[in-house]
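Novice: what's the 3D shape of this:
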Amino acid sequence: MTTPANPASGPDILTTPAAMQRWRRDHPGELGFVPTMGYLHDGHLALVRRAKAENPLNVVSIFVNPTQFGPGEDYERYPRDEQRDLSLLRSAGVDAVYLPSPADMYPPGYQTYVTVEALTRRLEGEARPGHFRGVATVVLKLFNAVSPTRAYFGRKDAQQLRVIRRMVRDLDLPIEIVPCDIVREPDGLAMSSRNVYLSPAQRAAAPIVRRALDTAATAWAAGERDAEALRQAARNVISSEPLAQLEYVSLADDETLEELEGTVDRPALLSLVVRFGPTRLLDNIELREQHA
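Specialist: Sure, this is the predicted structure:
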């Protein structure tokens, strides 16, 4: 029997793995889980709404995970606003918020990590060595504490979604991974906590990321199946914006993320990373025959 939390009193706040595990034992039944690094936006809240719609219990975690940030990346300056986040989650009616500290997640002497091999060797894994080792490790630790029935991830972090699905499959975890559509600003920019870093001029230019994807998708819909032509269509759009620096554009097998060459004859993931100053924005679109 599921014991529901009392939404009128706000979510239960759990700050250690042991406390989260005790709460879960006291609240059996189907549970939807949304892992986040906080600084919540409407994209996160869309995941929360879906978790609430599909599960009698729901938990959101807030943890800025140090092990997925490399040297010189933005761990220290990653945006944080815990009180605002908790207010949003209270309004959303979540049952519990898991707020562990780095010291509780990685106590002194910590030395165990999860590595998903082939899927992490390219794209973001190549650009950010060690990133997905940190992601897979923290997500497994969160899963172990929360014991969700379903976990909700956005499609914007496309490689992350595939890495987590592979980890769940390979380690026989009894968890359904639920992918959720990208939530965008009215001008097409994918919602991201890092958008706050953009200057006004960079923010005005940033929708070109989506326009590049749409241009390639339009070529796909018109029958273009040459992989390099599709990549070049996206590159051409990005090159028209002086503030945008293309880091990479990829057209890869939708499942393995192996880069495609020649004729695209299978579902594909078109993804790109564009820098605006020090800020990296990533976005993607799935190309499938039904789009034609």
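
Novice: C-alpha from now on. contacts and neighbour counts both.
Specialist: Noted.

Novice: what is the burial count for residue 29?
Specialist: Residue 29: 16 surrounding residues under other CA atoms under 10 Å.

Novice: secondary structure element for it?
Specialist: Of the helices and strands defined by DSSP states H and E, none includes residue 29.

Novice: and for the one 5 residues further on?
Specialist: Using DSSP H and E, residue 34 falls within strand 31-36.

Novice: distance from that strand to the middle of the chain?
Specialist: In terms of CA atoms, centre = their mean, to the nearest Å, the centre of strand 31-36 is set 12 Å apart from its chain centre.

Novice: find the centremost residue of this protein, please.
Specialist: By CA atoms, centre = their mean, the chain has its centre lying nearest to residue 157, at 4.0 Å.

Novice: could you measure from that one over to residue 181?
Specialist: With distances taken as CA to CA, to the nearest Å, residue 157 is found 11 Å from residue 181.

Novice: structure for this one too, so we can compare:
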Amino acid sequence: MIGPKVYETVADMRQAVDAARAAGERVALVPTMGALHEGHLSLVRAAREHAGHVIVSIFVNPTQFAPTEDFDAYPRDSEADLKLLAGLGVEGVFMPPATEIYPPGFATVVSVGGPAEGLESATRPHFFGGVATVVTKLLLAALPDVAIFGEKDYQQLCVIRRFVRDLDIPVEILGGPTVREEDGLAMSSRNRYLGTEARRTAALVPQVLNEAIERIDAGEEASTVLAEGTARLTQGGFAVDYLELRDAETLAPVDAQSARARVLVAAKLGQTRLIDNMSLARPANGWR
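Specialist: Reported below is the predicted structural model:
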């Protein structure tokens, strides 16, 4: 099996993008932090539907981790990642060293507001500045026609869409649906941290989300439903950061059923922090 070409520098990736465009191909970028799973691979397949040349970036971004978070322990397996991407026929993989993204003397950050305010920012105030800066760099480095991000990280997707519009970055941003395990748990690289018992307990997160949406759809008071969902997660052993109903585009708080609403959750089980979200609109597969 012939694997994708690996680029460690922006210059090499740009050269590949220029060649693809000269051949008349559209270019798609799928930014990741590696430790790839089926959720990531679904984004790569979606990218293929929009472009003839697909590049996946693999970079564990240090600026979105606080000193107390799991940067050093974050799962990394580049050999396995490259095998998976080769199986999907990916043309290129951008795997830069940290000094390529943040060279000596680097002194610029992208500051974001709007959908970045609240939720994740309440407990991780550093997070979206780090995400916005690295994604801006990736988009400007490759200038793809389209970039694909997962809806599991829904607030992140909203933030990226906002700053791409605000900064006039000429890239179409698309979201890929959350891919779930059989019990509904959203696929995540951090699920590897969960032991057997914790993995069973983790399924409570999508259960609470799904039940909360069913009750809100049925006309129950959202604040009561969410308070009871929070209590249920807490009783299950989670430390809950938030369980909230928000506007699907702006992420402003809403207090009633809306076609534009989503319920978002972040909760820690032991040392593993799980995030998820579901829409009030139910798709055919039953999970939102």
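
Novice: before we move on, back to that, tell me the helix or strand right after the strand holding residue 34 of structure 1.
Specialist: Reading on from strand 31-36 of structure 1 to the C-terminus, the next helix or strand found by DSSP H and E is helix 42-54.

Novice: where exactly do the strands run in structure 2?
Specialist: 5-7, 27-32, 53-58, 92-94, 146-150, 172-176, 239-247, 261-269, 272-279 (DSSP state E).

Novice: can you give me the neighbour number for the aligned residue in structure 2 for residue 98 of structure 1?
Specialist: When structure 2 is aligned by TM-score structural alignment, residue 98 of structure 1 is paired with residue 94. Neighbour count of residue 94 of structure 2, defined by other CA under 10 Å: 25.

Novice: let me see the contact set for residue 94 of structure 2.
Specialist: Residues near residue 94 of structure 2 by CA atoms under 8 Å, 6 or more residues apart in numbering: 6-9, 13, 55-58.

Novice: one step back: what's the counterpart of the residue nearest to the centre of structure 1 in structure 2?
Specialist: Using TM-score structural alignment as the criterion, residue 157 of structure 1 maps onto residue 153 of structure 2.

Novice: ok, its match touching residue 278?
Specialist: No - assessed by CA atoms under 8 Å, residue 153 of structure 2 is found out of contact with residue 278, at 11.0 Å.

Novice: spatially nearest residue to residue 65 of structure 2, not counting backbone neighbours?
Specialist: Of all residues not flanking residue 65 of structure 2 in the chain, residue 71 sits nearest, at 6.1 Å (CA to CA, 6 or more residues apart in numbering).

Novice: want to throw the strands of structure 2 into CSV with distance to residue 201 of structure 2?
Specialist: Output for the strands of structure 2, formatted as CSV (distance: least, CA to CA, whole Å):
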stretch, distance to residue 201 of structure 2
strand 5-7, 39
strand 27-32, 27
strand 53-58, 30
strand 92-94, 35
strand 146-150, 24
strand 172-176, 26
strand 239-247, 13
strand 261-269, 8
strand 272-279, 12
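
Novice: what's the closest of those strands to residue 224 of structure 2?
Specialist: Ranking the strands of structure 2 by proximity to residue 224 of structure 2 (CA to CA) places strand 239-247 first, at 11.1 Å.
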